[in-house]
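Q: The amino acid sequence is not available; the structure is as follows:
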């Protein structure tokens, strides 16, 4: 799975280490050292994924993520030296697909990149066509990797898409945070289950008439979440 990956990292040694690791994986890589250059390169070079450091000069990683999510669904893997849960959740709320805290191993970073790319490319692989999944006014198309709500397209990050596909496939079923975490990130790494809450909050903004009073994506207190199984 060869991809063009943009590395936005102000530490030149770290950026070069990531670039070399990507080349060894068979990818091509671009490197920028500030947030403004990252936005310019995304719009010029159309990378398949961006590895985004939060502590960038000019525009920080949060600002880059916020700007990209206004009109782009490029997968974003955040790198941060801030290890508090609130910092991580803020990145996810802005639309990041995954994150890693520093220090990290290049081997694990490459594994995460493979996972995010795989999620974002589950179409056009020659598999038998999968039926569109419909529930609660949503239509989730596994082949085209598209989501529609009441007939209107919904832009989802790969993680948000995986949550909706899982829940729409079994409307009315209650999913725990851990189960949804497995849908979006796999079970091979430690992570906070509260990260799922950030994805749910983003999805409610996109599919609910009033995100403060959800009728589609419901909370089951003390357990997790479910997609409304009733006809809306």
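A: Okay, I see it. Source: prediction; values computed, not measured.

Q: going forward, measure contacts and count neighbours with C-alpha atoms only.
A: Noted.

Q: can I assume residue 54 is in contact with residue 83?
A: No: judged on CA atoms under 8 Å, residue 54 makes no contact with residue 83 at a distance of 11.6 Å.

Q: Second structure follows, compare the two:
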């Protein structure tokens, strides 16, 4: 599977698995892909050997379904991004995303949008892998996170997290002190854009995640609000670099959490005023 010479497309190392020869060629031309494969039998075998970053898989293939190929790729090559193409039924997109595809494109997708979606899929897959690798042994100030078993605890108290709440916490913990906008989190955790989903979804999940951390006994505000920018995962002061100026603001819904849970509010760090002269 040696890439042909002369390709100057926008996306490198893309493997096309599609049953329609004309569409396969179009996708290869748009993406600068190195290889087109008629069905999904031999396609996934070359993903590692030839170092492909993304597989663009047709929903319907001659010998098997594209979802079946997706399952094989996820099992054997979890580091490879997968973008499903074809099928106008919105239910197909839901099925593909539930099977852990990184994205789904309908047949009428423009060339420019296809390139952008494939590039974003590669970036998201890399970030997800970085999150899994970097927080595998995370245990700081009573917070423990295990991406293998998808479990999290505070002070030994297991957190009862939904799938998205765990993925949100893992994304935050993978990059301490990095500021994530709500749009960033929508794309990384929900694999959606602000055009498709409301960023209020992120706000609500962050609120619930904070509540579960406090209810479990955490006295450290792990997820801080950064004014006008989004959120960041803040390590305890002893484990992070000292800040010269804080950009964070207290969560405006924290009083609701206290009233609804009956627990005492978590301590919030504040900057002491200088003594009056």
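A: Sure thing, it's come through. The model shown is predicted, which means the values in this text are computed figures rather than measured ones.

Q: Which parts of the stretch 1-150 of the second structure are strands?
A: Assigned by DSSP state E, counting those that start in this stretch, the strands in the stretch 1-150 of the second structure fall at 14-17, 35-37, 54-58, 81-85, 103-105, 138-140, 143-146.

Q: Take the ones you listed and write them to JSON lines, including mean neighbour count.
A: What follows is the strands of the stretch 1-150 of the second structure, written out as JSON lines (neighbours: other CA atoms under 10 Å):
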{"stretch": "strand 14-17", "mean neighbour count": "28"}
{"stretch": "strand 35-37", "mean neighbour count": "20"}
{"stretch": "strand 54-58", "mean neighbour count": "27"}
{"stretch": "strand 81-85", "mean neighbour count": "27"}
{"stretch": "strand 103-105", "mean neighbour count": "23"}
{"stretch": "strand 138-140", "mean neighbour count": "15"}
{"stretch": "strand 143-146", "mean neighbour count": "20"}
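
Q: Rebuild the ones you listed as JSON lines, extending it with distance to residue 126 of the second structure.
A: Below are the strands of the stretch 1-150 of the second structure laid out as JSON lines (distance: least, CA to CA, whole Å):
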{"stretch": "strand 14-17", "distance to residue 126 of the second structure": "15"}
{"stretch": "strand 35-37", "distance to residue 126 of the second structure": "22"}
{"stretch": "strand 54-58", "distance to residue 126 of the second structure": "11"}
{"stretch": "strand 81-85", "distance to residue 126 of the second structure": "8"}
{"stretch": "strand 103-105", "distance to residue 126 of the second structure": "14"}
{"stretch": "strand 138-140", "distance to residue 126 of the second structure": "19"}
{"stretch": "strand 143-146", "distance to residue 126 of the second structure": "19"}
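
Q: of the ones you listed, which approaches residue 256 of the second structure most closely?
A: Proximity to residue 256 of the second structure (CA to CA) singles out strand 143-146 among these, at 23.5 Å.

Q: From the contact counts, what lies against the closest one?
A: strand 138-140, strand 151-154 (3 or more CA pairs under 8 Å, 6 or more residues apart in numbering; DSSP states H and E).

Q: Okay, buried residues for the last one please.
A: Which is strand 151-154 of the second structure. Buried residues in strand 151-154 of the second structure, counted by 16 or more other CA atoms under 10 Å: 152-154.

Q: Kindly report the same for stretch 70-79 of the second structure.
A: Across stretch 70-79 of the second structure, burial judged by 16+ other CA under 10 Å covers 70-74, 79.

Q: what's the answer for stretch 100-113 of the second structure, then?
A: For stretch 100-113 of the second structure, burial by neighbour count (16+ other CA under 10 Å) applies to 100-106.

Q: What span of the first structure is it aligned with?
A: On the basis of TM-score structural alignment, stretch 100-113 of the second structure is assigned to residues 95-108 in the first structure.

Q: now what about that stretch, what contacts it?
A: The contact list for stretch 95-108 of the first structure (CA atoms under 8 Å, 6 or more residues apart in numbering) reads 17-18, 21, 65-66, 69, 75-83, 88, 92, 109, 112, 116, 157-159, 185, 199, 202.

Q: Go ahead and confirm residue 178 of the first structure touches residue 194.
A: No: contact criterion CA under 8 Å: residue 178 of the first structure and residue 194 do not qualify, at 9.2 Å.

Q: Looking at those two, which one has more neighbours?
A: Each of residue 178 of the first structure and residue 194 has its neighbours counted (other CA atoms under 10 Å); residue 178 has more, 18 against 15.

Q: State the distance from the closest residue to the more buried one other than its chain neighbours to residue 186 of the first structure.
A: In space, and not counting its chain neighbours, residue 178 of the first structure is closest to residue 193: 6.0 Å by CA to CA, 6 or more residues apart in numbering. Per CA to CA, to the nearest Å, residue 193 of the first structure is found 12 Å from residue 186 of the first structure.
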